[in-house]
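Undergrad: any chance you could fold what I've pasted below:
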Amino acid sequence: MNIINRKPKKKQNREKSHIPFRLNFLFFIVFALFAALIIQLARLQVLGGASYQAMVNSTDKTIVTGNVPRGMVLDSKGRVLVGNSAKSAISYTKNMNVLSDKMYKEANELTQYLTVKTDTLSKRDQIDYYLSNPANLKKWNAKLPKSKKVAADGSELSTKKVYQSTIDLVEKTFTGLSDEQKQAAAIFKIMSGAYQLSTVYIKNSDVTDKEIAEISEHLTSLPGISVGTDWERSYPNGSSMRSIIGSVSTESQGLPEDSLKSLLAQGYSRNDRVGTSYLEKQYETVLHGSKSQSEVEVSANNQILSSSVLFKGQKGSNLNLTIDQTYQTQVEAALKKIYNQAKTAGATTYSDGAYAVAMNPKTGAILAMAGESNDRTTTEVSDDALGVINHTFVMGSAVKGATVMGGLMDGVITPTDNTLPDTPIYLVGTPVKKSVYPVGTFSSLTAQSALEVSSNIYMMHLIMKEANADYVANSKMNMSPDIFTKMRGYFNQFGLGQKTGIDLPGEAKGIEGATLDSGGNTLVGSALDLSYGNYDAYTLIQLAQYISTIANGGKRMKPYLVDSIQQTGTDGSLGKIETKTAPTVLNTIDAPQSYFNVVKEGMYNVVNGSNAWGTAHTLKDIKPTLAAKTGTAQSFARTDPNDSTSAQVETVTSSLVGFAPYDDPQIAIAVVFPNLTSDDGHYNTLLAREMITDYYKLNNIKE
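TA: Presented below is the predicted three-dimensional model:
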C-alpha cells in the first residue's frame, strides 16, 4: 500500500473590504451626531418640557398711552376764551406686527360703512395701497428684472430696495384708483402710518350717526377699530385775541419740525397735537395735560390678550389771563373804528396798521392788547395783536420822559434848576433842528413846560449838556463819543430798546441806529434826533413798560398775560390754583421821587396844562385826570411795499403814552399809528380817550 505524502495546503487570504477607512469614519461621526441629537431631544422633552411650554404660553406687558383734551384759556373773570368741543370719532389702534395685507382688507371693509376725505392722497399713497394687495405685489415683483432683486455679487437686495424698484415700475403705467379705491387708500394710509399699539383717528370730523351705528354693528370683524370721541379747539368769542392765543397743530400735522426732537424726548408722539404759536406754544407743557396709561398684555405670538387702565389721564391745566374780555373787545372795537376813520380820510395809503396796549403799571398785568394789520396791496385789515410785541417803530416825542429822566440822573439838570434855552440848533450842512412851533415862540423852557409843548429843542440842548458838546451855531459840533451809550443806557432802564420779558414767544428787541459815520466820527445829528425819539425804533410793549415805570415811581415791571394756572377737576370743572403769577420787578431806577415828579408834572400838563401849544389838551375833560405824552415822528415808507427798491415817501408816525388816574395810576396805555400821510385827525388822542373812559366805566372808577 503506497502511502502518498501530501503537502499541507496554505490558507487562502481573506478578501479585503472595498470601503475606505475615511468613509467608515464619516459614517461613525454621523451616527454619533444622530445619537447626540436624540439624547438632546429627550433631555429637552423630559427634563425641560414644562419650562419651554411655559415660555410658549408666556406673555409680555406693554404700557400704551392715550391723549387727553387740552386745558382751557379763560379771561380775568373766568369766561372761556378757548375751550374744547367734543365730537364723535372713529379710531384705530394698531396691533403688534400687523401686516399690510390685513390692513388692506380692513380698509376695504371700512369703506362699506365710512366716507373719508381723499384730497390729501398722493400718487405714492395710492400705489402703496395698490401694492398692499398681495396679488398685485406678486404680479409686479415678477416683472422686475433680476438686477433689481439681486446685487452684483449675487446677494439678495433688501426688501426696502426691491419694494422701491417695484413702485418705480408701477408708477410708469399707473393711472390712479377708482373713487371707491381712493376711499380705502385714504383709510389704509392712516392705518399704516400708526405705530404699534398707538391709536390714530380714521375720521374725527363730520361723523354721521349712520356711520357710527354701522361701524358699531361690525366691530367684531374690524380689529382695532373703535367708536369714541375726540376734541377740537373752540373759540366762543370768535377771532378776538386769536393772534395772542395762538394755534394748535392737527393730528395730521403732528409735531412741528423745529421742535420735533425736543418734544419726542419729552414723551410726545409724532402725531400729537401741540401748540405751535404764542400762548398755546408758550404754555404747551401746562395745556397738554398728562396722557392716559393702559397696560396691554400681549401673547408670544403678538396677540393682545387683555388691557387694563392704569391712569385715566389728566386733562391739561387751564390758563387764567389778566385780560378782561369785555375790555379787550372794547379796545379792539375802538382801534378798528378809529383806524377806519383814518382810512376814510385817506391817511393810511402807506400805513402798516395800528396798535394799542394797556397794562397795570403796578403789577405788569396786561389789560388789553390789540392790533390792526393793513395789507397795502389789498387794503384788507386783519387782526394783528402780536404786532404790539414784534413790530418796531420810531415813536417820536412819546419817549421824552425818559430823556428828561436821563438828564436828571446825569446831574446836568435838577428838579429845581432845569431851565434851558429854546433856541434852534444850527449845524453845518444840516437843516435847522427845531420844534414844531415857530422859532422864537419861547426863549427858554423848564423841563415840565418842555414836555407839555413837546419841545425838541429842549431835549437837544439837554443831550448837548450830557455830551459836553462845544456848540457854536453854524459850526461843526463835537460830542463825547459815548453819548449814544449814555442815552441808551438811561432809556434801557425804562425798557426802551430792551425785551420786556412778556410771557409770549417772538418778542422783538428794537432797532438801534448807527452811531458812527463811515469815517468813524460820532453822528452828532443822529444823537440829537435820538434825544427826542426820532432815531431808534421800539416795540409798543416797550413803550407801555416805560410809561408804567414812570407812573409807579421807578419799578420796571415784567408784563404778563397769564395770571394763574388752574387744574381741571375729575368731573371737568375748574380745580385748585396750581401757580399764581407774582409781579416781577426787572430793575428799579436809582433816582429820588423828586425826579419822577418832574416828569409826571410835565405829562400832567400835556393833558391839563394851559399853554396853547400843549399837545393833548383835548383829553382835559376826562375825570379822574390822566397824564400823557404824545409823539409824532418823521418816518418813511416805500411806494411799493413789495419792492425794496421803490421810491420812499415821507410819512408820519403818531403815538401816545399815558397813565390814569394821575394820583393813583391803575392803567397805563400806549398806542401807535405808523406811517400815516397826515396826523390831522389826532387818532392817537381819540383812541386814548376811548381806552381810558371805557376802563373807567367798566371798573366803576369815578372822580
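
Undergrad: only C-alpha atoms for contact and neighbour calcs from this point on.
TA: Will do.

Undergrad: does Val286 touch Ser317 like I think?
TA: Yes: Val286 is in contact with Ser317 according to CA atoms under 8 Å; the separation is 5.6 Å.

Undergrad: to compare with the earlier structure, here is another sequence to fold:
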Amino acid sequence: MTEIRNVVADLARFKRRVIVIGLVVLGAFGLLCTRLVYLQVVRHTDLAEQAESNRTAIVPVVPNRGLILDRNGIVLASNYSAYTLEITPSKAGKVDDTIESLAEVIDITPRDRRRFKRLREDSRSFDSVPIRTRLSDEEVARFAAQRYRFPGVEIKARLFRNYPNGDTASHVLGYIGRINQREKEAMEDWPEEDVANYKGTDYIGKLGVEQSYEKTLHGLTGVEQMETSAGGRAVRRLASHPSTPGDTVMLSLDIKLQKLVEDMYGDRRGALVAFNPKTGEVLAFVSKPTFDPNLFVEGIDTESWKELSESLDKPLLNRALRGTYPPGSTYKPFMALAALQTGSRGPNVVVNDPGFFNFGGHRFGSPEGNIGGVDMRRSIQLSSNIYYYSLANEMGVDKIHDFMKPLGFGQVTGIDLGGELRGVLPSTEWKRNAYKRPEQKKWYAGETISLGIGQGYNTFTMLQLAQATSIVANGGVRYRPHVVLATRDTVTGQIKSVIQPPAENLGYSPANVAVVREGLVSVVTSGTARGVFAGAGYQAAGKTGTAQAVTQAQNTKYNARALEEHQRDHALFMGFAPANDPKIALAVIVENAGWGAGAAAPIARRVMDYWLMDQYPSEADMAAIRVGKATAPIGKPRPAGEMAWPASAAPAAAP
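TA: Next comes the predicted model:
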C-alpha cells in the first residue's frame, strides 16, 4: 500500500531542524569567539606573562660577600670561586644509589659522604645539597659528559669564604655556614625586602663579625632572565640586573698584635682584650685555644666537629666574650676607687694586715702573710687581702654593686659582637632572684667579705675587666667597646665610619683616680710585677691577680700539685700604659696558670712593648713566655714593623 506523506509538513519540520542546528552552531561559534576575545583581549597581558615564564626563568645572582680587613688593611676574610657537585634529593631518586654511581665518575671520599648526610638532615628534600666541592676542570668535564645519567645532580659555580690566616682571630671573625632549617624559619619574620635579598643565598654568618655584620657583608642580590628549553635547561640570557657586592668591613683589630698574643699563649687556655681607652677601639681580642673557621665553610665533617665540641679545652668557647671568671686581686683597684668615691675610706687610712681577718667565727687568710700597716696605695702595691676584706665589710654588698655597675662589671658592654655573657655582679636583689629556697635567698654578711678580693659570687668576662680598666685609665670616661671602625662601599670606594654612642663621664674625682693610678704604678715599679716590667721604655700601671678555679675548703692550704690541671688557680693581669697618658688598656687571664705575675703579666708587657715601642719578642723570649717562665724580656727585641704579616695575609688591593 502506498504511503501518503505530507510534503509540506516534512519540509517545515526540516527547516525547523536546520534552523535549530544553525542556531546551535552559531551559538557554539559565538561562545568560541567570546572565549577567544576573553583570552586574546581581556587576559592578554596575564597569559603573555605566563607564556613568557614558561619560556624564561628568573635566576637570582648571589652577590660577592664583602671582605673583612684589619686596621692596617690586611685581609682577614675573602672569597674564591669553585665548582661544586650538588644533589637535589627530591629529583635524584634513590640518593644512595646516585652517590655510588657518581663515585664511579668523580672521587667522593667518606668525609664527603658524612658531610652530605649531615647537610641533608638540615635541609629540605627540594634543596640542593653539595656532595663534592672544589671540583677540578677535569672532574667537571667528566661529569658533564655523563650528566644524562644523573637526574637531580648538577654542577654549580659558587663563591666560597676563605680565612687566609687560619685560626688567627677566629673568635672575632666567626665563620659562615649553610643556612639551616631553624634559620630559614627565622627569616620568615624578616622584612619582605630582606627575604627577597636572600633568594639564592645558601650561606650566612654564624658567629663573630660575620654574624653581627651579616647584612652589610652580604650585598644586594641581582637577577638574570634566562631563556629555557622545554626540559628546563638554560639556553641563553635575555636580560640581567647585576648583584651588588657586600661592603668591606674594616676592623680596629691589629692582626699582627692578635697573632703575637695567640702565639704567646702556646698550648695554654685564656683570654686577652686590649683597648684604646680614648676611643673604645678593640686592638686585640684573643680567646685561646682557637679553631680554623675554614672547616665550617663547606660544612664541617662529623669527626672535626666531634673533636672541637668534645675537647676539654673548649676551643669553640669565646673566652673573652663568654668566659666568666672571678677577677681575683685585679678587683682591688676598683674597690679602692669605690671607697674613695663613696667616702667609705680615705687614701691615708692605715689598716693593719696581720695575715688574717676574723669575721663571724671564720678566719679569712692571706697568702701575703703579716705585712703590717698599709694605706690605700700600699694595699694595691702589696695586694693586701686584709685591707679589702675589711673594706668590703664596711661598704656592704649593695654599695659595692652600685659602684661597680657603671664600670661595666656584670653588665653587657654592648660590643658589636653577639653572644656576650653578663656574668655576676652580686647584690641582695640578685641573690633573691637567683635562688629558689628561702634560706638561699638571704644575703649573709660573711658572703660580702670575699667580694673585696674579687672572689665569692663575682664572675666577670675579660671584656668587662678590660673595659673597667680602660675607664680608670681614661679618668672615668667610658666608651662603648667596638671591633668595627668603618665600612667601605665596594662599588664607590666610599668609607663610612660606624657611629658610636658618645662617651660618658662617670664623674670620678681626678684626685681619687690619681690615688688608684699611683697604687697601680707602684705594682709595676716595686710590687708583684716589678720584675716583669723592669727596663720598660714607658711607665706602665697595672695589677696582678690570682683567682680560684674551684672553691677550696676552709683553712685548706692551696697546693697546685695536688690538683688536676683544670682545677688550679687562674693567673690575671689588668693594666694600662703610659700611666699618665694611656694609649692602651688591657686585661688578660691564663687559665690554671697560678700566679698572675708569672703567667699573665709577661704577656701584657709584650703587648705594651709592641703597641708603644714597636717591639716584637725575640725567639728565646717567645719560648719562655709560652711555658710561663718569662719575666722581663730576654734577648734582643725585633722591630715589630719588620716582622712578616701572618701567613697568607696581605694588604687589600685598592678599590
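
Undergrad: quick check: TM-score for this pair?
TA: For this chain pair, the superposition-based TM-score is 0.71 by TM-score structural alignment, normalised by the length of structure 2; 549 aligned residues with a CA RMSD of 4.7 Å.

Undergrad: hang on, the earlier thing: higher neighbour count, Val286 and Ser317 of structure 1?
TA: For Val286 of structure 1 against Ser317, the residue with the higher neighbour count under other CA atoms under 10 Å is Ser317, and the figures read 28 against 20.

Undergrad: counterpart of the more buried one over in structure 2?
TA: Under the alignment (TM-score structural alignment), Ser317 of structure 1 pairs with Asp247 in structure 2.

Undergrad: show me what contacts its match?
TA: By CA atoms under 8 Å, 6 or more residues apart in numbering, the residues touching Asp247 of structure 2 are Arg65, Gly66, Leu67, Thr216, Leu217, His218, Gly219, Thr487, Arg488, Asp489, Thr490.

Undergrad: please tell me how far it sits from Asn197 of structure 2.
TA: When CA to CA, to the nearest Å is the yardstick, Asp247 of structure 2 and Asn197 of structure 2 sit 15 Å from each other.

Undergrad: state the distance from the equivalent of Ala571 of structure 2 over in structure 1 to Met369 of structure 1.
TA: The equivalent of Ala571 of structure 2 in structure 1 is Ser654 (alignment by TM-score structural alignment). With distances taken as CA to CA, Ser654 of structure 1 is found 18 Å from Met369 of structure 1.

Undergrad: ok, now Gly429 of structure 1?
TA: Distance, Gly429 of structure 1 to Met369 of structure 1, by CA to CA: 43 Å.

Undergrad: of these two, who's got more company?
TA: Counted by other CA under 10 Å, Gly429 of structure 1 and Met369 do not tie: Met369 has more neighbours, with 28 against 9.

Undergrad: aligned to that one, what sits in structure 2?
TA: With the correspondence set by TM-score structural alignment, Met369 of structure 1 lines up against Phe285 in structure 2.

Undergrad: what's the following helix or strand after the helix or strand where its match lies?
TA: With elements delineated by DSSP states H and E, Phe285 of structure 2 resides in strand 281-288, which encompasses its position. Stepping forward along the backbone from strand 281-288 of structure 2, the first helix or strand reached (DSSP H and E) is helix 294-297.

Undergrad: other SSEs contacting that next one?
TA: For helix 294-297 of structure 2, the contact count by 3 or more CA pairs under 8 Å, 6 or more residues apart in numbering; DSSP states H and E identifies strand 153-162, strand 176-178 as packing neighbours.

Undergrad: in structure 1, what range does the last one match?
TA: If I follow you right, that is strand 176-178 of structure 2. Using TM-score structural alignment, the partner range for strand 176-178 of structure 2 is residues 248-250.

Undergrad: ok, which stretches of the stretch 301-450 of structure 1 are helices?
TA: When assigned using DSSP state H, counting those that start in this stretch, the helices of the stretch 301-450 of structure 1 occupy the ranges 325-344, 387-390, 400-410, 447-453.
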